[in-house]
Structures are given as C-alpha cells and as structure tokens.
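S.K.: here are the coordinates; sequence isn't available:
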C-alpha cells in the first residue's frame, strides 16, 4: 500500500469495523455539520456506519482502507467495483486536524492506484452538491457527470453530484 512519511494506508478487515465506526463518529458529523441537520446526521451514522453495516458491506465486496498518521488511525476510505473497468469511491474522510496537509490528496491518489491495480479505467464518486470538496475533486481531475437526489429513507435525501475521473 502507498506510504508517505509517518503515514500509510492499510486495507481494513472485518475486525476493523469497530475502528472505522469510531473514526466515523469522530470525523463524519463535523464534516457535515453545515450541510445536514443533527437528526439526519444521526440517522445516516446509524444507517451507514454501524459496525454490522460495515461488516456487511465488506462481505459484499466494498473495500475499506484506514489511513494511519504517526501511529494513530486518522481517516478512512472505501471503494467498490461497480462494473468491469469502473469503480466507485464510496467514502473518503480525514480527521479535520489533518486537513490542508496533503493527506486527503494522498488518500485519493491511493484509492485511484488501488482501483487502477484492479483494472479500473474510471473512478466515480458522489459528493453533496453544497460540499466544498467539489472544488477539491475538480482540482484532482474529476468532472461532474450528473446530479442525483437519492432517497435514503426517513424523509431524507442525499443531493449529490456524481463526479468521474478517467484513470487512463
């Protein structure tokens, strides 16, 4: 797996579900506090990050990766093959205290390399249309290919852009 000074990314196993759950509790609500209500955040945390949900996703082929910085787990990503040659980046989160240090780019490039290693020609991702990360993805070569409003239940919707990058 890719490595940067004092930082590396490792593939997670089902035994890491509790660690990913804890990382999500620490990172995810802060990432969306300006975009989602507290109620929707709580609902989505349970829907997406309960350890049993993470384990089920791993069983169906979603690969999770954990970023370790200076001996501490500080971020996570998840990717999945959607079709031959096409992979989806489901999750990419980094502790807010590490923002602006190039580690988000490191996570993204690592996932692009993993997907490419599996034969992916393109990587897709969804991002909330009001999320400042849209500009980050554009700066990394991703283009908006469509918008989606995804009903996630309980009266909530994810209002996303679908972005895509050709991996070459």
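M.R.: Cool, the structure landed. Just so it is clear, the model here is predicted, and its values are computed rather than measured.

S.K.: For the rest of this, base every contact and every neighbour count on C-alpha atoms.
M.R.: Will do.

S.K.: if I pick the residue most central in space within the chain, what's in contact with it?
M.R.: The residue lying closest to the centre of the chain (CA atoms, centre = their mean) is residue 91, at 1.3 Å. Contacts for residue 91 were tallied using CA atoms under 8 Å, 6 or more residues apart in numbering; they are 76, 77, 78, 79.

S.K.: Mind doing that once more with 7 Å?
M.R.: Shown in contact with residue 91 (CA atoms under 7 Å, 6 or more residues apart in numbering): 77, 78.

S.K.: In the helix or strand hosting it, which residues are buried?
M.R.: Applying DSSP states H and E as the criterion places residue 91 in strand 86-94. Of all the residues in strand 86-94, those buried under the rule 16 or more other CA atoms under 10 Å are 86, 87, 88, 89, 90, 92, 93, 94.

S.K.: The closest residue to the last one other than its chain neighbours: what's it in contact with?
M.R.: What sits nearest to residue 94 in space, not counting adjacent residues and going by CA to CA, 6 or more residues apart in numbering, is residue 75, at 4.1 Å. Contact partners of residue 75, counting by CA under 7 Å, 6+ apart, are 23, 66, 67, 93, 94, 95.

S.K.: here's the one I want to compare it with:
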C-alpha cells in the first residue's frame, strides 16, 4: 500500500537518505559514478533542502510503500507554471503507480497552476519515457548547473 504525505522540515533527513540511496541506481550509466555522490551531497545538504522550503517556497512530499520510505517529490509554483523540481523513487517501487500518485498529489496542492514543467537529464531515457507517458513534451534543451556541476537537461512541460 502506498501512502503519500507532506514532508516537514523534520522529514528532510529522510529525503536526504532517500537521495543517497536512489541517485546511484537512477543515474548509473548516465553520470560518472565518481560524480553522483558529490552531487547528492551538494544538492541534498540539509541546509539546501531547508532553504528550498523556507526561502524558495518548495513543498516536499514523501511516499511510503508498505510502511517503508519509497521516494519523494518537490514542487513550487511561478505564476501559472508549476515546477516539478524533484521526483525520485527507489527502483523496486517504479512501475507501481507511485510516480503518478506523487504527480497527482502535487497537482492537487497547486490547483491554480495551468501547466506543469520539469527539468530532466537529457541522458535519462527511462525518466523521459515516463514523463512522455504522462503527457509531457520536450520544450527545450538547456545547460544546467546543480550545485557545482554542469550538464544538459530537457525542459519538459504539459498543459493542465
């Protein structure tokens, strides 16, 4: 059974722990292995996650499957555009509808959004295919900097 709930500041260490587990499997073969750990530590530092919530207006949700942390999502709104900032699931929880449920949770929390957009690494074929199956289209391909790291992402969007 999947349970999704809004994360509080006290839950951010759980988000960080999930990222440390999920990123190596998610980005294997996409990013150099020696780059994944430092990226996670920079992007998921607790101070950065707190600033996401307290300064940048991001909201986070955690997903549990059968009582175990399975993944997370974060989002924020700029005007009519809702940004899906992070959406990650453990490999064992993919293909079970949890990703779709997380997106639905985000949409319910921002009812006045008119479009949903996200960034996805241009080499992450499984994620791109998932988003396309949810109705997203590639809007642009852009250089991105996450922490001290540079790479290329697709901006994907869909009208709501």
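M.R.: Thanks, I have it. What you are looking at is a predicted structure, and each value in this text was computed from that prediction instead of being measured.

S.K.: Now the terminal residues of stretch 91-106 of the second structure, how far apart.
M.R.: Stretch 91-106 of the second structure stretches 21 Å from its first residue to its last (CA to CA, to the nearest Å).

S.K.: Onto which residues of the first structure does it map?
M.R.: The aligned range for stretch 91-106 of the second structure in the first structure is 96-111, by TM-score structural alignment.

S.K.: now the helices for the first structure?
M.R.: In the first structure, the helices defined using DSSP state H lie at 17-32, 38-49, 51-59, 103-117, 133-139.

S.K.: I'd like those helices as CSV, with mean neighbour count appended.
M.R.: Formatted as CSV, the helices of the first structure follow (neighbours: other CA atoms under 10 Å):
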stretch, mean neighbour count
helix 17-32, 18
helix 38-49, 15
helix 51-59, 17
helix 103-117, 18
helix 133-139, 14
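
S.K.: who wins for proximity to residue 151 of the first structure among the ones you listed?
M.R.: Residue 151 of the first structure sits nearest to helix 38-49 of all those, at 11.8 Å, using CA to CA.

S.K.: And the counterpart of residue 78 of the first structure in the second structure, how close does it get to residue 4 of the second structure?
M.R.: Using TM-score structural alignment, the partner of residue 78 of the first structure in the second structure is residue 74. As judged by CA to CA, residue 74 of the second structure and residue 4 of the second structure stand 12 Å apart.

S.K.: same thing with residue 157 of the second structure?
M.R.: Between residue 157 of the second structure and residue 4 of the second structure the computed distance is 23 Å (CA to CA).

S.K.: Looking at those two, which one has more neighbours?
M.R.: residue 157 (23 against 19; other CA atoms under 10 Å).

S.K.: Can you verify my assumption that the more buried one contacts residue 119?
M.R.: No. Using CA atoms under 7 Å, residue 157 of the second structure is not in contact with residue 119; the gap is 8.9 Å.

S.K.: and the equivalent of residue 19 of the first structure over in the second structure, what does it touch?
M.R.: The alignment partner of residue 19 of the first structure in the second structure, by TM-score structural alignment, is residue 14. With contacts defined as CA under 7 Å, 6+ apart, residue 14 of the second structure is in contact with no residue.

S.K.: Give me the distance between residue 14 of the second structure and residue 42 of the second structure.
M.R.: 16 Å.

S.K.: can you tell me which residues contact the residue lying closest to residue 8 of the second structure once chain neighbours are set aside?
M.R.: What sits nearest to residue 8 of the second structure in space, not counting adjacent residues and going by CA to CA, 6+ apart, is residue 60, at 7.6 Å. By CA under 7 Å, 6+ apart, the contact list for residue 60 of the second structure reads 6, 7, 73, 74, 75.

S.K.: wait, what's in contact with the closest residue in space to residue 73 of the second structure that isn't next to it in sequence?
M.R.: Leaving aside its chain neighbours, residue 73 of the second structure sits nearest to residue 87 (4.3 Å; criterion: CA to CA, 6+ apart). Residue 87 of the second structure makes contact with 72, 73, 74, according to CA under 7 Å, 6+ apart.

S.K.: And residue 65 of the first structure? What does it align with in the second structure?
M.R.: In the second structure, the residue matched to residue 65 of the first structure (TM-score structural alignment) is residue 61.
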